[in-house]
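>>> Got a predicted structure here, sequence first:
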Amino acid sequence: MNHDTKPSRRGTGVVSTHAVCGAPCWVSLTSRDLQATQDFYQAVLGWQWRRARLGDRFRIALVDGAPIAGIAAVASMWQMAVAWTPYFAVPSADDAVARVQERGGTAAVGPISLPPGRAALLADRDGATFGVWEGELFTDWETWRKASPAFIRLHTRDAFDAAIFYGEVLDWARERPGCVEVRYEGDEVVLRSHGQIVARIESGALESAPDPTIRPHWQIHFRVADVAACARAAEQHGGSVLREDAEEAVLRDADGAQFTVTSRREV
């Protein structure tokens, strides 16, 4: 969820969700312990922090001064899972929520007003959690894309079925400027916005799998300079390494949230 409510107009990129309709525009982490979360991600990813307007339980992560992610220490208080969640830009949060419910998904929170916009936390019909954001982005889209969140990937039961669900909810593949383009490449779905690959959808996850790493979920990939150094830092600060190779590592933070660090620009 967008934990700050002040839009930034630095740079020349997009500041309205209308211009990047259906594209990922923010990532957010629900955690239990705010200080421990800040310490972990500062050690592993080098993030700096500033307070958010929503209160003492919220922080904004910064990379080179640019806001790139939100942290909300509300998992215990609101009985929410500890997890990273991507948010997608929509022209109307109300319409997106209605479409999710009509297609068998779930509305967990919202839409709620967070001036200058509105947000909702949702789940698709296979249980993967995502959010939508309507209104102004609080940092321009190009700045956000370049700062650190390189990519998101949906691991799901059926990539093509999921692409239809999200396409209908988020207005993908519409003949309008800025809308997300959808292409089927081999066994996966590739999503582009303004010429950039912004997400992929792949099959293979199991709806009822006991292991949360193979249940349907959106995985956040952060671009880093040194994958191995991030993995070692995660282990040293209470996290764990689930998988690692030269270009990429799947990590779990000290609170249990899963994310990926990658040396690749697009994955």
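Alright, I've got the coordinates.
>>> Going by C-alpha atoms from here, please, whenever you check contacts or count neighbours.
Will do.
>>> In contact with residue 83, which residues?
By C-alpha atoms under 8 Å, 6 or more residues apart in numbering, the contact list for residue 83 reads 29-31, 256-258.
>>> Check residue 111 too.
Contacts of residue 111 by C-alpha under 8 Å, 6+ apart are 93-94, 97, 118-121.
>>> element containing it?
Using DSSP states H and E, residue 111 maps to strand 106-114.
>>> my guess is residue 216 meets residue 207, correct?
Yes - using C-alpha atoms under 8 Å, residue 216 is in contact with residue 207, at 6.2 Å.
>>> any shared contact partners between these two?
Going by C-alpha under 8 Å, 6+ apart, residues that sit against residue 216 and also against residue 207 are 126-127, 156-157.
>>> outside of stretch 218-234, which residues touch it?
Contacts of stretch 218-234 (C-alpha under 8 Å, 6+ apart): 27, 40, 43-45, 84-86, 128-130, 148-155, 240-241, 244, 246-249, 251-253, 258-265.
>>> another structure for you, compare them:
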Amino acid sequence: MLVAADVIGAPCWLSLAARDRKAAERFYGAVLGWSFQQGRFGRAFSVAEADGVPVAGIGAVAGEFAVPVAWTPYFAVEDADAAAARVGERGGTVGVGPVSYPPGGRAALVSDREGAAFGIWDGGVLAQWSVGADRSPAWLELHAGNAFDAALFYGEVLGWGEGDGCCDISYEEDQVVLRRDGQPVARLNSGPVEEAAPKPQLRPRWLVHFKVPDLNRAVALALENGGSKVTDAEWGSTGQMTLRDTDGGLFTLDQSDHLGNRTAD
């Protein structure tokens, strides 16, 4: 575990709120080849690993807390209470927390001005965990009505682009690219959004992209194991596919070299 100045503001964890933890483990184990270890927060939680490296957390909490089944990215902050206050001051919403977790961390579930949910984490960060380009297993995409307004919000809340902070942002055509140590870790996109059904996938949201060596094979495995394609999403391109897991959680599969080729140009 580590806490360092250059970690603050960076993506530091991914968490799935599921209804059935075992079903989620079977699905993502089949599609992504993950193995699972018991989580430290109780029987309802587990930690997914890829080649022995922690990748994400799964918690059977969607039913208990009446929250949607969804993947949520967490960002490291120096002070969870101060970061939550900045969220509220800048027009976002604090949904849960900050609350304390052993051994000494504090977390909150919040949303930005457009309603996209994300988490903040104040505590130790796994040194071997990573998100973004190269060999990391995942990267992030914000689907927003206005990527530039969103970049201002997250920059002020998480300290992006400030001094010796973790991350730099660049404005490239109609998108914002977040980089850490020169590597792209997230993209903020402008596009059409809807506030309500019938297309909840078009609501502003953080979408998690998992990189796979063979996209066609991974999609086939997802469908064989009860997943479904999202055919009317307004994002995506060649080399990726947005799906729902067996519980309805949205995620995207990407050919493993896709992000580096697309955002580092």
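Perfect, I can see it now. Note that the structure is predicted; figures quoted are calculated from it, not measured.
>>> mind listing which of the contacts of stretch 218-234 of structure 1 are in helices?
If you go by DSSP state H, the contacts of stretch 218-234 of structure 1 have 40, 43-45 in helices.
>>> So among those residues, which ones count as buried?
40, 43-45 (16 or more other C-alpha atoms under 10 Å).
>>> ok, so of the residues you listed, who is nearest residue 185 of structure 1?
Of all these, residue 45 has the smallest distance to residue 185 of structure 1: 31.4 Å, by C-alpha to C-alpha.
>>> Against residue 19 of structure 2, how distant is the equivalent of the closest one over in structure 2?
Counting by TM-score structural alignment, residue 45 of structure 1 lines up with residue 32 in structure 2. Distance of residue 32 of structure 2 to residue 19 of structure 2, given as C-alpha to C-alpha, to the nearest Å: 19 Å.
>>> the strands in the stretch 51-200 of structure 2, which residues?
Assigned by DSSP state E, counting those that start in this stretch, the stretch 51-200 of structure 2 shows strands spanning 53-59, 70-76, 93-101, 105-111, 117-122, 138-144, 167-172, 175-180, 183-190.
>>> which other helices and strands contact the first one?
To tie it back to what came earlier, the one meant is strand 53-59 of structure 2. strand 11-17, helix 21-32, strand 45-50 (3 or more C-alpha pairs under 8 Å, 6 or more residues apart in numbering; DSSP states H and E).
>>> For the ones you listed, state which one has the densest average packing.
When you average the neighbours per residue for each of these (mean count of other C-alpha atoms under 10 Å), strand 11-17 leads with a mean of 23.
>>> packing partners for that strand?
Contacting strand 11-17 of structure 2 under the criterion 3+ C-alpha pairs under 8 Å, 6+ apart are the following elements: strand 53-59, strand 70-76.
>>> So for residue 5 of structure 2, which of the ones you listed sits nearest?
Going by C-alpha to C-alpha, the one of these nearest residue 5 of structure 2 is strand 70-76, 9.9 Å.
>>> Now the closest one on structure 1. Mean distance?
After superposition onto structure 1, strand 70-76 of structure 2 sits on average 0.6 Å from its aligned residues (mean C-alpha distance after the TM-score superposition for structure 1).
>>> quick one: which of the buried ones among the ones in helices among the contacts of stretch 218-234 of structure 1 is nearest residue 163 of structure 1?
Distances from residue 163 of structure 1 to these, taken by C-alpha to C-alpha, are shortest for residue 45, at 31.0 Å.
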